[in-house]
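**Student:** sequence? don't have it. structure:
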């Protein structure tokens, strides 16, 4: 393995705990609501709504705006159809306030010593920047699919990231907790590292985090990824 020069990171689920963060906020603000079900319902609307943009049914739409569309759709099902506009706007910004997994901040600091590190998320730039400020994420660059007017898994996102840094695809590694994202990155020539996040969907729905043989690396967390990259660099 040639050591990658640039590490690009999926964010939702890989870097930050979207489920735990949203469920905690809902439990605090609206204790009458099943906060676990609410978090899952909000996230479940993500891919179908994004597909409406990719199909051309909707014009290009920022993830902030897609999140708001989904929020408005699911509120009645949780008895919150009368939520005022100011509360809806504030709740939609919870995606800017997601908390990182425990290993993330220290792990990114280690990874940053030897590599450029950047987001490569479908989240819009404003969202990702606010999140980094809130969570103390030490990115070298905040890069979004918004730059390419295409959502992952479109190849333009992965190849565009390499091109922005004047690198060949094989000099870039995508770090993600989602095998479909990693598969699309590999198809574009990137190296890939899978991160285990077994409780991305909450403790009640642990997910399979088995290794996939096509990934370049498989790591328990960001610290373990740094260990492996350091070993390859020094070999």
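**Tutor:** Thanks, I have it. Computed from a predicted structure; not experimentally measured.
**Student:** make it CA atoms for all contacts and neighbour counts henceforth
**Tutor:** Fine.
**Student:** Tell me which stretches of this structure form strands.
**Tutor:** 6-9, 116-119, 172-176, 191-195, 217-219 (DSSP state E).
**Student:** Who are the packing partners of the shortest one?
**Tutor:** Read it as strand 217-219. In terms of contacts (3 or more Cα pairs under 8 Å, 6 or more residues apart in numbering; DSSP states H and E), strand 217-219 is packed against strand 191-195, helix 222-234.
**Student:** Buried deepest among those, which one?
**Tutor:** strand 191-195 (a mean of 25; mean count of other Cα atoms under 10 Å).
**Student:** quick one: which of the helices and strands packed on strand 217-219 is nearest residue 44?
**Tutor:** Across the helices and strands packed on strand 217-219, residue 44 has its closest neighbour in strand 191-195 (21.1 Å, Cα to Cα).
**Student:** ok and that closest one relative to helix 222-234, angle-wise?
**Tutor:** Angle of strand 191-195 versus helix 222-234, following axes from the mean of the first three to the mean of the last three Cα atoms, to 10 degrees, is 150 degrees.
**Student:** From the contact counts, what lies against strand 191-195?
**Tutor:** Under the contact rule (3+ Cα pairs under 8 Å, 6+ apart), strand 191-195 is packed against strand 172-176, helix 179-187, strand 217-219.
**Student:** which other residues reach stretch 220-235?
**Tutor:** Outside stretch 220-235, the residues that touch it by Cα atoms under 8 Å, 6 or more residues apart in numbering are 1, 3, 103-104, 106-108, 110-111, 193, 195-197, 217-219.
**Student:** Going by neighbour count, which of the residues you listed are buried?
**Tutor:** Neighbour-count burial (16 or more other Cα atoms under 10 Å) applied to the contacts of stretch 220-235 gives 3, 104, 107-108, 110-111, 193, 195-197, 217-219.
**Student:** which two from those residues end up farthest apart in space?
**Tutor:** Top of the distance list for the buried ones among the contacts of stretch 220-235 (Cα to Cα): 3 and 197, 23.9 Å.
**Student:** try this one side by side with the last:
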């Protein structure tokens, strides 16, 4: 197990790393459309995810002004509703806030609690401010501070989002560890000078053979153990 030394602050990605985003969205789509077949729900989940990815990409390319995750999720919910024939306003309104009710991975809350006894811990998320607040409360995630890319009017992997964490940490970037289940996220953090640790999740973006991260771990417990030993 690798040890990661000389770290002052630990920063966590949230969506996918600490909460199971696809499972949570699937549950909310199923609740809005209880009669839908499983295959139809899966198709609607893909429709939602593709919309979010496309709109974040358009924002990054300067093709759309910044819109926070709440706005983009509401658009995705409308697309799902139109595709599925959902017309109930209350069901649509609840579906639009699905990103605020994502389940944590089994080791997330306890791992954060252990780590926060030794290090300042930050969340750094593409979720908007309100969504991040409510998601953290729903999933039982306890931070010393949670930062949203909304403050930088950008989405990771834009460098200005990582700068939020570095500036908040108040120390050189090489003493700030970014933890994520997404290799693309860690590449962005590394390009900003941060240290990096990959934590495996079933729905993450796995590293390639060319990725150079400071550590790779099967789960959050292994990461916490390695940091506690450093």
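**Tutor:** Cool, the structure landed. Everything quoted here is computed from the prediction, not taken from an experiment.
**Student:** that older thread, out of the helices and strands packed on strand 191-195 of structure 1, deepest packed?
**Tutor:** strand 172-176 (a mean of 26).
**Student:** Show me where structure 2 has its helices.
**Tutor:** Applying DSSP state H to structure 2 gives helices spanning 21-32, 38-60, 69-84, 89-96, 108-116, 129-139, 159-169, 183-191, 220-229.
**Student:** Please render these as JSON lines that adds distance to residue 207 of structure 2 to the earlier fields.
**Tutor:** Shown next, in JSON lines, are the helices of structure 2 (distance: least, Cα to Cα, whole Å):
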{"stretch": "helix 21-32", "distance to residue 207 of structure 2": "19"}
{"stretch": "helix 38-60", "distance to residue 207 of structure 2": "20"}
{"stretch": "helix 69-84", "distance to residue 207 of structure 2": "26"}
{"stretch": "helix 89-96", "distance to residue 207 of structure 2": "32"}
{"stretch": "helix 108-116", "distance to residue 207 of structure 2": "21"}
{"stretch": "helix 129-139", "distance to residue 207 of structure 2": "26"}
{"stretch": "helix 159-169", "distance to residue 207 of structure 2": "19"}
{"stretch": "helix 183-191", "distance to residue 207 of structure 2": "5"}
{"stretch": "helix 220-229", "distance to residue 207 of structure 2": "16"}
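**Student:** Which residue, other than its chain neighbours, is closest to the alignment partner in structure 1 of residue 66 of structure 2?
**Tutor:** Under the alignment by TM-score structural alignment, residue 66 of structure 2 pairs with residue 60 in structure 1. Computed as Cα to Cα, 6 or more residues apart in numbering, the closest residue to residue 60 of structure 1 that is not its neighbour in sequence is residue 53, at 6.1 Å.
**Student:** Just give the number of residues close to that neighbour.
**Tutor:** When neighbours are defined as other Cα atoms under 10 Å, residue 53 of structure 1 has 17 of them.
**Student:** picking that back up, format the helices and strands packed on strand 217-219 of structure 1 as a markdown table; extra columns: distance to residue 31 of structure 1.
**Tutor:** Shown next, in a markdown table, are these (distance: least, Cα to Cα, whole Å):
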| stretch | distance to residue 31 of structure 1 |
| --- | --- |
| strand 191-195 | 32 |
| helix 222-234 | 33 |
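**Student:** Who are the contact partners of residue 23 of structure 2?
**Tutor:** Contacts of residue 23 of structure 2 were listed using Cα under 8 Å, 6+ apart, and they are 102-103.
**Student:** any idea how far residue 157 of structure 2 is from it?
**Tutor:** Distance of residue 23 of structure 2 to residue 157 of structure 2, computed by Cα to Cα, to the nearest Å: 23 Å.
**Student:** Out of the strands of structure 1, which gets nearest to residue 159 of structure 1?
**Tutor:** Nearest to residue 159 of structure 1, of the strands of structure 1 and by Cα to Cα, is strand 172-176 at 9.4 Å.
**Student:** Nearest residue to the counterpart of residue 135 of structure 1 in structure 2 in space, please, no chain neighbours.
**Tutor:** With the correspondence set by TM-score structural alignment, residue 135 of structure 1 lines up against residue 139 in structure 2. Nearest residue to residue 139 of structure 2, sequence neighbours excluded (Cα to Cα, 6+ apart): residue 104, at 5.3 Å.
**Student:** Could you verify my assumption that the one you found touches residue 18?
**Tutor:** Yes: Residue 104 of structure 2 lies in contact with residue 18 (Cα atoms under 8 Å); the separation is 5.7 Å.
**Student:** Pick out whichever of the two has more residues nearby.
**Tutor:** Remark: of residue 104 of structure 2 and residue 18, residue 18 carries more neighbours, 29 against 23, as counted by other Cα under 10 Å.
**Student:** Quick check: the residue opposite the more buried one in structure 1 once aligned vs residue 70 of structure 1, distance?
**Tutor:** For residue 18 of structure 2, the aligned position in structure 1 is residue 15, judged by TM-score structural alignment. Distance, residue 15 of structure 1 to residue 70 of structure 1, by Cα to Cα: 22 Å.
**Student:** Then residue 165 of structure 1?
**Tutor:** Distance, residue 165 of structure 1 to residue 70 of structure 1, by Cα to Cα: 34 Å.
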